[in-house]
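**Q** here are the coordinates; sequence isn't available:
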């Protein structure tokens, strides 16, 4: 069971690279959470593509919708731990995604160095595909 980070979805939907998800994960194991849904969809300019991706995401289980105050507090804790430890986490949304993954015992597949840093101080399962 996995959460695919926004970085994976961007790579998947790009026309020039066309990542094949089936080679890295069983599609039935994919989960998404509101921050990933938002980050991916907000970056799509073309309305037809926007609707297509929105429909595509409906096949995956959405976790933590709506986001709870408890989960946000956990994400704040993660971000502050990283900063105190001198780890250069660039995106607080990655802390929310990490909190979602931990709560639901999901691994995070990504192409984003923040998760390597987060995993040094917070118990998440993460794997970069590159």
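**A** Nice, I can see it. Since we're looking at a predicted model, the values are computed, not measured. Numbering: from 1, shown residues only.
**Q** contacts, neighbours, all on C-alpha from now
**A** Fine.
**Q** tell me how far the ends of stretch 4-18 are from each other?
**A** Distance across stretch 4-18, first residue to last, is 15 Å (C-alpha to C-alpha, to the nearest Å).
**Q** centre of the chain versus that stretch, how much separation?
**A** With C-alpha atoms, centre = their mean, to the nearest Å as the basis, stretch 4-18 stands 12 Å off its chain's centre.
**Q** Equivalent analysis for stretch 42-49, please.
**A** So, by C-alpha atoms, centre = their mean, the centroid of stretch 42-49 is 19 Å from its chain's centroid.
**Q** One more to weigh against that first structure:
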């Protein structure tokens, strides 16, 4: 199972030439993919207008999701805490939550966000960098 991060969805959904979509489809093949609620939140908050919000909301409501567990929050906070103690800074604690959801679900995390590479230094996070160009 593959958890697709917001950074990939932005490339795929905003790609006017279809290149990112083609790379995404080729990468995925028949492999099932999921999102997490943090990705849903990030995509919806980035909608440009009401029309885009509606389209995204409809699309996202039909997707499959890996859900956070009761320990996700604490475990994600621990990731952030340990990164900081090692002198590694990430842009958002949300990435710690996404990484923890992926680990809890034993999913590969497909992404274009260097913060996940940092998290992967201290956690057994399965990662694949999405290269759309």
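**A** Looks like it came in fine. If you're wondering where the values come from, they're calculated on a predicted model, not measured in any experiment.
**Q** Need the TM-score between these chains.
**A** After superposition, the two chains reach a TM-score (TM-score structural alignment, normalised by the length of structure 1) of 0.89; 128 aligned residues with a C-alpha RMSD of 1.7 Å.
**Q** Go through the helix or strand where residue 121 of structure 2 lies and flag the buried ones.
**A** Using DSSP states H and E, residue 121 of structure 2 maps to helix 114-122. Using 16 or more other C-alpha atoms under 10 Å as the test for burial, helix 114-122 of structure 2 gives 115-117, 119.
**Q** do stretch 69-84 of structure 1 as well
**A** For stretch 69-84 of structure 1, by 16+ other C-alpha under 10 Å, it's 71-72, 74-76, 78-80, 82.
**Q** just stretch 22-40 of structure 1 next, same as before
**A** Of the residues in stretch 22-40 of structure 1, 30-37, 39-40 count as buried by neighbour count, 16+ other C-alpha under 10 Å.
**Q** on that earlier part again, for the buried residues of stretch 69-84 of structure 1, which one is nearest residue 88 of structure 1?
**A** residue 82 (7.1 Å; C-alpha to C-alpha).
**Q** hang on, that closest one in a helix?
**A** Yes. Per DSSP: H, G, I helix; E, B strand; the rest coil, residue 82 of structure 1 lies within a helix segment.
**Q** residue ranges of the strands in structure 1, please?
**A** Assigned by DSSP state E, structure 1 shows strands spanning 2-4, 30-32, 61-62, 107-110, 125-128.
**Q** Just say which of the ones you listed is most tucked in.
**A** Most buried of the strands of structure 1, by mean neighbour count (mean count of other C-alpha atoms under 10 Å): strand 2-4, with a mean of 24.
**Q** mean shift between that strand and structure 2?
**A** When structure 2 is superposed, strand 2-4 of structure 1 averages 0.9 Å from its matched positions, counting by mean C-alpha distance after the TM-score superposition for structure 1.
**Q** need the contact list for residue 74 of structure 2.
**A** Under the criterion of C-alpha atoms under 8 Å, 6 or more residues apart in numbering, residue 74 of structure 2 has no contact partners.
**Q** hang on, the earlier thing: CSV please, covering the strands of structure 1 and showing distance to residue 52 of structure 1.
**A** Listed next are those as CSV, based on distance: least, C-alpha to C-alpha, whole Å:
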stretch, distance to residue 52 of structure 1
strand 2-4, 18
strand 30-32, 16
strand 61-62, 17
strand 107-110, 22
strand 125-128, 26
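**Q** closest to residue 48 of structure 1 out of those?
**A** Nearest of these to residue 48 of structure 1, taken as C-alpha to C-alpha: strand 30-32 at 21.3 Å.
**Q** The closest one corresponds to what range in structure 2?
**A** Using TM-score structural alignment, strand 30-32 of structure 1 corresponds to residues 33-35 of structure 2.
**Q** distance from the matching stretch to structure 1 after superposition?
**A** Compared with structure 1 after fitting, stretch 33-35 of structure 2 deviates on average by 0.9 Å (mean C-alpha distance after the TM-score superposition for structure 1).
**Q** Perfect, that will be all.
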